[in-house]
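Visitor: Sequence and predicted structure are below.
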Amino acid sequence: MAILFIPFATFILFYINQMTNMLCIQKEIPEDRQPKVFRTINILITILLISSYVEILFT
């Protein structure tokens, strides 16, 4: 299961980062606040992916 989930999770994280970058550009978020936005979104998505993996693993 991990063999399939890890590439999927990497793709999701990469795509979410692209969308976050487009959001920062569209909403004209200042350069000094962008790392905080990226960090927050990456942490939340990582928690979501880990919880999804655990749910799939134990069902």
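Guide: Cool, got the structure. Keep in mind it's a predicted model, so treat the numbers as computed, not measured.

Visitor: from here on, contacts and neighbour counts on C-alpha atoms
Guide: Noted.

Visitor: Would you enumerate the residues in contact with the most far-flung residue of the chain relative to its centre?
Guide: Within the chain, Thr59 marks the point farthest from the mean C-alpha position, 23.5 Å out by CA atoms, centre = their mean. Thr59 makes contact with no residue, according to CA atoms under 8 Å, 6 or more residues apart in numbering.

Visitor: How much space separates it from Ile29?
Guide: 41 Å (CA to CA, to the nearest Å).

Visitor: okay, now the one to match up with it:
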Amino acid sequence: MSWFFMVAYFIFSWFILYNMNAMTYKLIIQKEIPEVKQPGVFRMINVCITILLISLYVKVVFT
């Protein structure tokens, strides 16, 4: 069960990160954020989402 869950969760996580990056890109275009600040916005959102996904995985696996 653990191996299958890990693979399914990896696919789910990739899908979530891809969608969050697409929404972030649309937000950057809509709000006309300068190109200098764009990498920082993407980095911050990706780090936050990755932390949330890892903590959810740990919670599900160890509880």
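Guide: Now that the structure is in, tell me what you want to look at. Quick caveat, the model's predicted, so the values are computed rather than measured.

Visitor: mind listing what the counterpart of Phe38 of the first structure in the second structure touches?
Guide: Here Phe38 of the first structure is matched to Phe42 in the second structure, going by TM-score structural alignment. Listed by CA under 8 Å, 6+ apart, the contact partners of Phe42 of the second structure are Asn21, Thr24.

Visitor: Which helix or strand contains Phe42 of the second structure?
Guide: helix 38-62 (DSSP states H and E).

Visitor: mean offset of that helix relative to the first structure (after superposition)
Guide: Comparing helix 38-62 of the second structure with its match in the first structure after superposition yields a mean distance of 0.3 Å (mean CA distance after the TM-score superposition for the first structure).

Visitor: Then stretch 21-31 of the second structure?
Guide: Looks like 0.3 Å for stretch 21-31 of the second structure (mean CA distance after the TM-score superposition for the first structure).

Visitor: Quick one: the residues in the first structure that that stretch pairs up with.
Guide: Across the first structure, the stretch matching stretch 21-31 of the second structure (TM-score structural alignment) is residues 17-27.

Visitor: distance between that stretch and the chain's centre?
Guide: 13 Å (CA atoms, centre = their mean, to the nearest Å).

Visitor: Could I get the buried residue list for it?
Guide: Buried residues in stretch 17-27 of the first structure, counted by 16 or more other CA atoms under 10 Å: Asn17, Thr20, Cys24.

Visitor: now these as JSON lines including secondary structure?
Guide: Converted to JSON lines, the buried residues of stretch 17-27 of the first structure look like this (DSSP: H, G, I helix; E, B strand; the rest coil):
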{"residue": "Asn17", "secondary structure": "helix"}
{"residue": "Thr20", "secondary structure": "helix"}
{"residue": "Cys24", "secondary structure": "helix"}
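
Visitor: Cool, thanks, signing off.
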